[in-house]
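[1] this is the structure alone, sequence omitted:
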């Protein structure tokens, strides 16, 4: 069975590729960077996408590509929409023409739910979409496109709304990786202590290890059932707790400094989700404890902190 993983060098895509290969599939990976994957493909180029799909005629496709940085999406909203929405349309159209029976798993985001009312948590898949950032709006638009192609053309399209992730290789534009990198740099500099600045240490998010996320995506690809599934742990953890857990696996004295100026547009106090639908469909549950995920992330930065990092 041939699987195509778009964005195969990213945090999620690299883990999905490894998981599908463990399950015996022939996997072709793409990225936008030549030499970092099997193929360099620009999803905003409809011709490139059609040529790729027409050549491979994959049976499973995982779309894990695109702009994931909120800061980048705010800075370049038009480019963000072109990549994260129009790129998905290009893929759907190519699949419709050349691989209509393929199973597509599209990685969306919990950000499509927008700022929650306290009584709305944990989010289920039935919660209304209220995207509050260019990034979330583009992902919501892509979800609508996925639903349209599933209904109008009978395509097998599964949408995953992914909550916050942790894992080696995570971009420092994401809070856990930013914190781990600061600690690794302080260790490398021979310092005894480090102060981690964070916009709101009490802000809570729902974190899942990227390898658990990849396992869920592979389960859904095997299932081939159209629909939308939350992918989350179901537990809320504060950013302050993330820093505390990192502090348990370093010799440094780690302290927290609240810096409200670090808050980003559309940041909210608490987000958590329910993965009950996913568990009912596949039996999936998260396996990797958060502390273990963070320890692996810190180890990654201990070996990678002296090299430039590609976001």
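    That came through fine. No experiment lies behind these values; they were computed from the predicted model shown.
[2] use CA for all of it now, contacts and neighbours both
    Will do.
[3] gap between residue 286 and residue 303?
    In this structure, residue 286 and residue 303 are separated by 27 Å, where distance is defined by CA to CA, to the nearest Å.
[4] who's more crowded, these two?
    It is residue 286, of residue 286 and residue 303, that has more neighbours when counted by other CA atoms under 10 Å, with 20 against 11.
[5] name the element the nearest residue to the more buried one once chain neighbours are set aside belongs to?
    Residue nearest to residue 286 in three dimensions, not counting chain neighbours: residue 212, with 5.6 Å by CA to CA, 6 or more residues apart in numbering. Applying DSSP states H and E as the criterion places residue 212 in helix 210-223.
[6] chain center to that helix, what's the gap?
    Here the centre of mass of C-alpha atoms in helix 210-223, compared against the chain's by CA atoms, centre = their mean, to the nearest Å, lies 12 Å away.
[7] now stretch 271-278
    Here the centre of mass of C-alpha atoms in stretch 271-278, compared against the chain's by CA atoms, centre = their mean, lies 15 Å away.
[8] one more to weigh against that first structure:
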């Protein structure tokens, strides 16, 4: 007898973004029906060709409640992954905290309100960040979920606020919100606003003769817990299915690498010699020396562990940018 499994109906906000495209790929491979949101037409133009015919995309700005209601009332969702956000510390400083709160916090509240009305039984993934811990003393790292929240930048503030408001909906409406706190992650398609992608793009442009053989860098001493985005989206899917409601869960590799190590690894893949120069403009207003996460709870609930080594991840980021640069020649 053939067992027929009903596919899960899933909504991914910010589906056309970096993590969103990888999550679409992973969930499609599991046989689910995927809907996604975007804001600007150029996001759809950049959406990978192999996903366009398999994902139902909806234009929706989560900070506009009427758009959220219109988007949600047509379909009932079993699972929701909220990835729509201003998603970097650098952007949160440059765009200003008022816009960050409008997009990240009020967009999240609108989504919760809309789901309460239209899909009250959906399991909802709230993607927070390891940035909410702020500066954690090295002797207290790897950082566990019991560490107090002390965010030190607008992005982290907005994520901590999202977490806090989630409990209101969990308590008042029994909303099924699962909270994850991912640490740094990278991979193909990531914006050059992030350090690994920034270095890789510069190298690819130098190789293609589109800039002088000089790479500009900021703080190379900071150490970060890097994961591959493909490991991250697998963790998100497992966490939403298996982790308890309202209990924050770290998503981290458990290993810290310096930005210098990231740079040296990428330079080792370069096809041409490159000079390294420090650029004061690339220094953040606020930075932490070490960010290292403890993902023991995630392993306990789901069995997840990272599978892709950092060197393989960085090679794939550089190859992505080589393809992008070659396509523009």
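    On my side now, so go ahead. No experiment lies behind these values; they were computed from the predicted model shown.
[9] sorry, back to before: I'd say the residue nearest to residue 286 of structure 1 and residue 290 touch.
    No. In terms of CA atoms under 8 Å, residue 212 of structure 1 does not count as a neighbour of residue 290; the distance is 11.1 Å.
[10] between those two, which has more neighbouring residues?
    Higher neighbour count among residue 212 of structure 1 and residue 290: residue 212, with 25 against 19, using other CA under 10 Å.
[11] what about the strands in the stretch 101-250 of structure 2?
    Counting by DSSP state E, counting those that start in this stretch, the stretch 101-250 of structure 2 has strands at residues 123-127, 176-182, 185-186, 214-217, 223-224, 227-228, 249-251.
[12] okay, the angle between the longest one and helix 229-242?
    Strand 176-182 of structure 2 and helix 229-242 meet at an angle of 150 degrees, taking axes from the mean of the first three to the mean of the last three CA atoms, to 10 degrees as the criterion.
[13] ok, now which ones touch the residue nearest to residue 286 of structure 1?
    If you count contacts by CA atoms under 8 Å, 6 or more residues apart in numbering, residue 212 of structure 1 has them with 285, 286, 287, 288.
[14] in TSV: the residues you listed, plus secondary structure and distance to residue 218 of structure 1.
    Compiled in TSV, the contacts of residue 212 of structure 1 are given as follows (DSSP: H, G, I helix; E, B strand; the rest coil; distance: CA to CA, whole Å):
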residue	secondary structure	distance to residue 218 of structure 1
285	coil	13
286	coil	14
287	coil	15
288	coil	17
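[15] any chance of a ChimeraX selection covering the buried ones in those?
    Isolation of the buried members of the contacts of residue 212 of structure 1 (16 or more other CA atoms under 10 Å) is achieved in ChimeraX through the command below:
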select :285,286
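[16] going by distance to residue 37 of structure 1, which of the contacts of residue 212 of structure 1 wins?
    Nearest to residue 37 of structure 1 among these, counting by CA to CA, is residue 288 at 26.6 Å.
[17] map the closest one onto structure 2.
    For residue 288 of structure 1, the aligned position in structure 2 is occupied by residue 308, per TM-score structural alignment.
[18] got the contact list for the closest residue to that match other than its chain neighbours?
    Excluding the flanking residues, the one nearest residue 308 of structure 2 by CA to CA, 6+ apart is residue 228, at 6.3 Å. Taking CA under 8 Å, 6+ apart as the contact definition, residue 228 of structure 2 lies against 185, 186, 187, 306, 308, 309, 310, 313.
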